[in-house]
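Novice: Build me a model:
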Amino acid sequence: MLSLIKFTGSVAMRESKDSLTPMIKQYHSLKEKHPDKILLFRLGDFYETFYEDAKVASRLLGIVLTSRPVGKGRRIPMAGIPYHALEAYLNKFLKHGYRVAICEQVEDPKKAKGLVKREVVRVITPGTVLEENILEEKINNYLLSLYPAEGKWGIAWVDISTGELWVWESEKEKVLSQLERISPREILLPESFSKDFKVNENCITTPYPDWSYSLPRAEEILKTHFQVSNIDGLGLRELPLARGAAGALLSYLEDLEGEIPQNLTTIKVFQDQEYLILDPATVRNLELVRNVAGEEKGSLIEVLDETLTPMGGRLLRKWLLHPLRDIQKIRERLDAIDELRKKSFTLLKERLSSVYDLERILARVERGVAKPRELISLKETLKALPGIISALSPFEAPLLKNIRETLKPLPELTDLLERALIENPPQTVKEGGLIKDGFSPELDELRQIARGGKEWVAKLQEEEIKKTGIKSLKIGYNKVFGYYIEVTKPNLHLVPPHYIRKQTLVNAERFITPELKEKEALILNAEERIKELEYEIFQEIR
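Specialist: Here you go, the predicted model:
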């Protein structure tokens, strides 16, 4: 059955908006720009969905469907997820073929005058995922653009999580065979063709305007992105259908991301004459990457895959699905394997075990979505490079020598990450606790103020106990009242006259003093500025 991206238009779009609350009006203005996507609307510590989106979210995610007042006694369906659990829920949407628009609060609610400003900051589809916990570690996540014509089809496919971009055109049957090997998660194709094209259940199709495939438009976007004066510089002169497919692909990414990902620095032409072309039946019957039940267990790749890095695992899969025909290249691989087999490569394996998924980390860094712990992984990988180069030095096989000569350590970047980031940073980037002491003089000064303030509060508690004789007196803090002095009811007769009553509890009362409030402002301002400055420093590093 044709698998199309699902549409989640809101019933309320037909309603009069005059009586709606300001926040729901804001939601409508954003949803109108993304009618075919699930809109995750940031509201405090939750991403909320409304109207039909809420019904879809409740059903798919197994979360409670509630409602929210929108004015004049009306209520609308609502369902929400905690912001820190976004990736887990996002994966469920994508697996069911939905596109998701993520709407964030783009100003501090404490500083907002009136309604908090919100914007859609990312649109994610099954073929444009960057999130580490959603992607399969050793399998590429391809988005493919298809441009069909009489007799020939052109294709372009990209994995934005690794920066690969390929193009090809050939006879229809050969292209269909290649689609099976590429196994994309999402296929972009002209609207006029989308109803006639069938894909397997693991892939969705996204119709895209026919004019996006026109050669003049495609060539312009390709020349602009790759900064070339003419299409010859990309090796695409004799591949008009591949050009059209690539142009539409880049245009689609620009529509989603606001810009074409900068990690797409080269475009490669697939040279089918270099490979033994395996048709889908052969791939299935040989159980190269999946058994007859469609699982990896018992397949050839499960037997062969001893790779120590995600990048190696993805490369092995490509090699199995695209066997070489060039005798010289085959011999180079065999020579490398033979030398590795004859000489000990235990040290090399040990060094490679410290390497993280560099391709995907760099893609997330480029998009500005890398988490603090991923920068630590980047640092550990960079630190491993000199050792890997050294471990490769005994080997003389041309393939291994070429790898050794290609690797370039980056000591300055390694040193920056080492000096700046703590070893076990939190997952979030806006709550502080990221940057080491000694990296920023301004940050060190603010931390001293905050630490000194808390020490002052502890000392004040001791002094007030001595002054008042109230041994159970304590100074506490909450977000509503700030710092307060708490006195149990049996001791209220000992409270000094300068204490100002702030809150009455069942068994105690809470007070403030001008001195305490003055120090509170100093501490809280320092703590808030610490979070802001740490985020600014992290953004500069990232």
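Novice: drop to CA atoms for contacts and neighbour counts, all remaining ones
Specialist: Fine.
Novice: Nearest spatial neighbour of the residue nearest the centre of the chain, chain-adjacent residues omitted?
Specialist: The chain has E131 as the residue nearest its centroid, 3.5 Å off, counting by CA atoms, centre = their mean. Nearest residue to E131 in three dimensions, chain neighbours excluded: E87, at 7.2 Å (CA to CA, 6 or more residues apart in numbering).
Novice: follow-up on the earlier one: give me the secondary structure label for the residue nearest to the centre of the chain.
Specialist: With DSSP: H, G, I helix; E, B strand; the rest coil as the basis, E131 sits in coil.
Novice: hang on, isn't it packed against L86?
Specialist: No: with contacts counted by CA atoms under 8 Å, E131 stays clear of L86, the gap being 10.2 Å.
Novice: isn't there a helix covering V228?
Specialist: No: under three-state DSSP, V228 sits outside any helix and is assigned coil.
Novice: Please name the residues that touch it.
Specialist: Going by CA atoms under 8 Å, 6 or more residues apart in numbering, V228 touches L234.
Novice: From W157, how far off is it?
Specialist: According to CA to CA, to the nearest Å, V228 stands 20 Å off from W157.
Novice: Could you do E515 as well?
Specialist: Noted for E515: a distance of 65 Å to W157, by CA to CA.
Novice: higher neighbour count, the two?
Specialist: Set E515 next to W157 and count neighbours by other CA atoms under 10 Å: W157 wins out with 26 against 9.
Novice: you'd agree the more buried one is in a helix?
Specialist: No: assessed with three-state DSSP, W157 is strand; it does not lie in a helix.
Novice: got a list of what the closest residue to it other than its chain neighbours touches?
Specialist: Spatial nearest neighbour of W157, excluding adjacent residues (CA to CA, 6+ apart): L144 at 4.1 Å. Applying CA under 8 Å, 6+ apart to L144 gives the contacts 155-158, 184, 186-188, 249.
Novice: Also this sequence, please, to line up against the first:
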Amino acid sequence: MSPGKLTPMQAQWLKFRNMYNEDEYILAFRMGDFFEFFDDDAKKVAKILDITCTTRQGRPLAGFPYASGHEQLEKIVKAGISVVVVDQVEDPQEAKARGSKVVRRDVVRVITPGTVMDENVLDKDTNNFMLSLLLARSRKNKKLVKIGMAVCDLSTGEFHTTSFMDRLPRCAGLDQVITKYAPVEVLLPDDFEEPAIINTIESIRPGIFFRNIPRNRFESEEAARKLKEHFNVSNLEAFGMEGDDITTAAAGALLGFLQEHQKSLLSNITSSYHVLPSRFMQLDSNTVRNLELLRNNSDGSTSGALFGVFSRTRTTMGKRMMKNWVLSPLIAVDDINARLDVVDYFTKEILVMEQLGEILSGVCDLERLISRINYSHAINARHLVQLAVSLENIPSIKQILRDVSIDYLDELRKSMVDFSELVQELQSIFVDEPPPKISEGAMIRDGVHGQLDDLRAIKRDSKAWLKQFQEEMREKYDITTLKVKKNKVFGYFIEVTKSHIDKVPDSWAR
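Specialist: Got it, this is the predicted structure:
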């Protein structure tokens, strides 16, 4: 399409379309109550979602309602295509007031395989990690490399780093890390050239998405600055990265990528955990498969596998943690004994275990819920009610653990924060069972907001309200013949006879 023939809206769309590679990204362009897709983007979306692709003025067009958009967008990402979300950032009336024919729009989020947030798209039992990787070769032996990496699950706020020496082309250490984290997306410098690394990752994670970003995003000094600014620290010693330029660079590149694509400060990522390989038994992909740690070798299910036997947790958060424990067995005696002390306690205190189990059954996936609230992605009142119901259980858990003498459980109890005030506020605002969509209304309790109560009363009995309004206007302006009427031309209007025209206030439009 010739730029000279574009409408203002089409020119706006083209500006954003040209900002991103057409092979890697499609553009979700909000127009009123719909996300619209044009040209090749429309054809791709129609095929993935099995929706109709029409033609308007010779251009392919597809779309779906904005209200259901977030889940649909993340389904597109699951198909291997990243989505640039362009939303309206002003009200149409504001655009009209400044004399513009189109509303202002901007990129509010870029969704990639590693930044999916919707619980209907994510596997609730599995983390959704994005990995950033950098390597440095040994000067004496080119087959010996140091690998620094960072992984982040944006949906839970987990951020881990690690570094290790590895030998090409076997890459045994890399095999172990990829097996443990099972990333869905990998960030690499755009000049990365090491087939052994790529082949190792692809052999364990077939179909994984590799994304190349500019090499300068991996610059260690800038990476350190970003990390210290984000975590509000003066140095990275507590995170195990001080003096480790290669790991710092990988972590900073990952954090910067997430900030840029989420258009957010990532406030749910509050800490970074440095994984020391010496603390855990390192398991490669062959070991995990042959020992049937996660899945059996008969039908690929968890039935009969070690994880399937252990996976009797009451929350999805616990199930993800259990999977991590299976893939990262402890080897330090003190760590093993500390965990066994907890197991021993609960096998003896069956009643306490059952009480905790019953309470935890009412706790939702707080990790992912809090992250979703933090990014305001398709949040509704149900999510906030779920948050209140889950947090309401904290005092009961602390009470049950009050007299426990196990150090680990005592530290856990002390770390729990009482959110009673927040729970009370949420419960006082929202009804117990709000509808799934904000557009359905009926989510706020009566008495919370006076104006809302008045509007509800009008909706319930509009005729009575109009009659009352008419009487109030008659009395206020001493116009006994004043009438409130409605027609197809003006809608609702106030009728006053000529004999009372001098009593009509100047603020009324004639």
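Novice: TM-score of the superposition?
Specialist: Once superposed, chain against chain, the TM-score is 0.82 (TM-score structural alignment, normalised by the length of the second structure); 454 aligned residues with a CA RMSD of 2.6 Å.
Novice: of the contacts of L144 of the first structure, which stay in contact in the second structure?
Specialist: On the basis of both residues aligned by TM-score structural alignment, their matches' CA atoms under 8 Å, what survives of these in the second structure is 155-158, 184, 186-188, 249.
Novice: Please identify which of those residues is nearest to T206 of the first structure.
Specialist: For these, the minimum distance to T206 of the first structure (CA to CA) is 4.8 Å, reached by L188.
Novice: which outside residues touch the host helix or strand of the closest one?
Specialist: According to DSSP states H and E, L188 of the first structure maps onto strand 186-190. Here strand 186-190 of the first structure makes contact (CA under 8 Å, 6+ apart) with 126-127, 142-147, 203-210, 213, 249.
Novice: once the two are aligned, what's the mean deviation for it against the second structure?
Specialist: Compared with the second structure after the fit, strand 186-190 of the first structure shows a mean deviation of 0.7 Å (mean CA distance after the TM-score superposition for the first structure).
Novice: The residue nearest to the centre of the first structure -> the second structure?
Specialist: Alignment note (TM-score structural alignment): E131 of the first structure maps to D118 of the second structure.
Novice: That match: what's it in contact with?
Specialist: Counting by CA under 8 Å, 6+ apart, D118 of the second structure makes contact with 70-71, 74, 372, 377.
Novice: Tell me the most packed of these, by neighbour count.
Specialist: Highest neighbour count within the contacts of D118 of the second structure: E74, with 24 neighbours (other CA under 10 Å).
Novice: Check for me that it belongs to a strand.
Specialist: No: under the criterion used here (three-state DSSP), E74 of the second structure is helix, not part of a strand.
Novice: re earlier: would you list the contacts of L144 of the first structure in TSV and tack on distance to V487 of the first structure?
Specialist: TSV is the format used below for the contacts of L144 of the first structure (distance: CA to CA, whole Å):
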residue	distance to V487 of the first structure
I155	74
A156	71
W157	68
V158	65
P184	65
E186	63
I187	67
L188	67
L249	67
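Novice: just those now: which is nearest E534 of the first structure?
Specialist: Set against E534 of the first structure, the nearest of those by CA to CA is V158 (34.4 Å).
Novice: who's in contact with the aligned residue in the first structure for V389 of the second structure?
Specialist: In the first structure, the residue matched to V389 of the second structure (TM-score structural alignment) is E380. Shown in contact with E380 of the first structure (CA under 8 Å, 6+ apart): 354-356.
Novice: buried subset of these?
Specialist: Using 16 or more other CA atoms under 10 Å as the burial test, those include 354-356 as buried.
Novice: Kindly present those as JSON lines, with separate columns for secondary structure and distance to L236 of the first structure.
Specialist: Formatted as JSON lines, these follow (DSSP: H, G, I helix; E, B strand; the rest coil; distance: CA to CA, whole Å):
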{"residue": "S354", "secondary structure": "coil", "distance to L236 of the first structure": "39"}
{"residue": "V355", "secondary structure": "coil", "distance to L236 of the first structure": "35"}
{"residue": "Y356", "secondary structure": "coil", "distance to L236 of the first structure": "34"}
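Novice: Where do the strands of the stretch 201-350 of the second structure begin and end?
Specialist: 209-213, 273-274 (DSSP state E, counting those that start in this stretch).
Novice: could I get those strands as a markdown table with mean neighbour count and distance to D33 of the second structure?
Specialist: Converted to a markdown table, the strands of the stretch 201-350 of the second structure look like this (neighbours: other CA atoms under 10 Å; distance: least, CA to CA, whole Å):
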| stretch | mean neighbour count | distance to D33 of the second structure |
| --- | --- | --- |
| strand 209-213 | 15 | 31 |
| strand 273-274 | 16 | 42 |
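Novice: circling back: nearest to P195 of the second structure, of the contacts of D118 of the second structure?
Specialist: Nearest to P195 of the second structure among these: E74, at 30.2 Å, using CA to CA.
Novice: Please name the residues that touch the closest one.
Specialist: Contacts for E74 of the second structure (CA under 8 Å, 6+ apart) come out as 111, 116-118, 121.
Novice: cool, K517 of the first structure as well?
Specialist: Y483.
Novice: What is the burial count for P394 of the first structure?
Specialist: 15.
Novice: One more: I370 of the second structure?
Specialist: By the criterion of other CA under 10 Å, I370 of the second structure has 18 neighbours.
Novice: Which position in the first structure pairs with it?
Specialist: By TM-score structural alignment, I370 of the second structure lines up with L362 in the first structure.
Novice: tell me what the helix or strand encompassing that match is packed against?
Specialist: Assigned by DSSP H and E, L362 of the first structure falls within helix 358-367. When contacts are defined as 3 or more CA pairs under 8 Å, 6 or more residues apart in numbering; DSSP states H and E, helix 358-367 of the first structure packs onto helix 372-392.
Novice: and the gap between S163 of the second structure and L174 of the second structure?
Specialist: 10 Å.
Novice: Comparing these two, which residue is more hemmed in?
Specialist: Remark: of S163 of the second structure and L174, S163 carries more neighbours, 26 against 21, as counted by other CA under 10 Å.
Novice: quick check, the more buried one in a strand?
Specialist: Yes: using three-state DSSP, the assignment for S163 of the second structure is a strand.
Novice: Quick one: map it onto the first structure.
Specialist: Under the alignment (TM-score structural alignment), S163 of the second structure pairs with E169 of the first structure.
Novice: list the contacts for that match?
Specialist: With contacts defined as CA under 8 Å, 6+ apart, the neighbours of E169 of the first structure are 152-155, 175, 239, 241-242.
Novice: Produce a ChimeraX select command limited to the buried residues of those residues.
Specialist: Applied in ChimeraX, the following selects the buried portion of those according to 16+ other CA under 10 Å:
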select :153,154,155,175,241,242
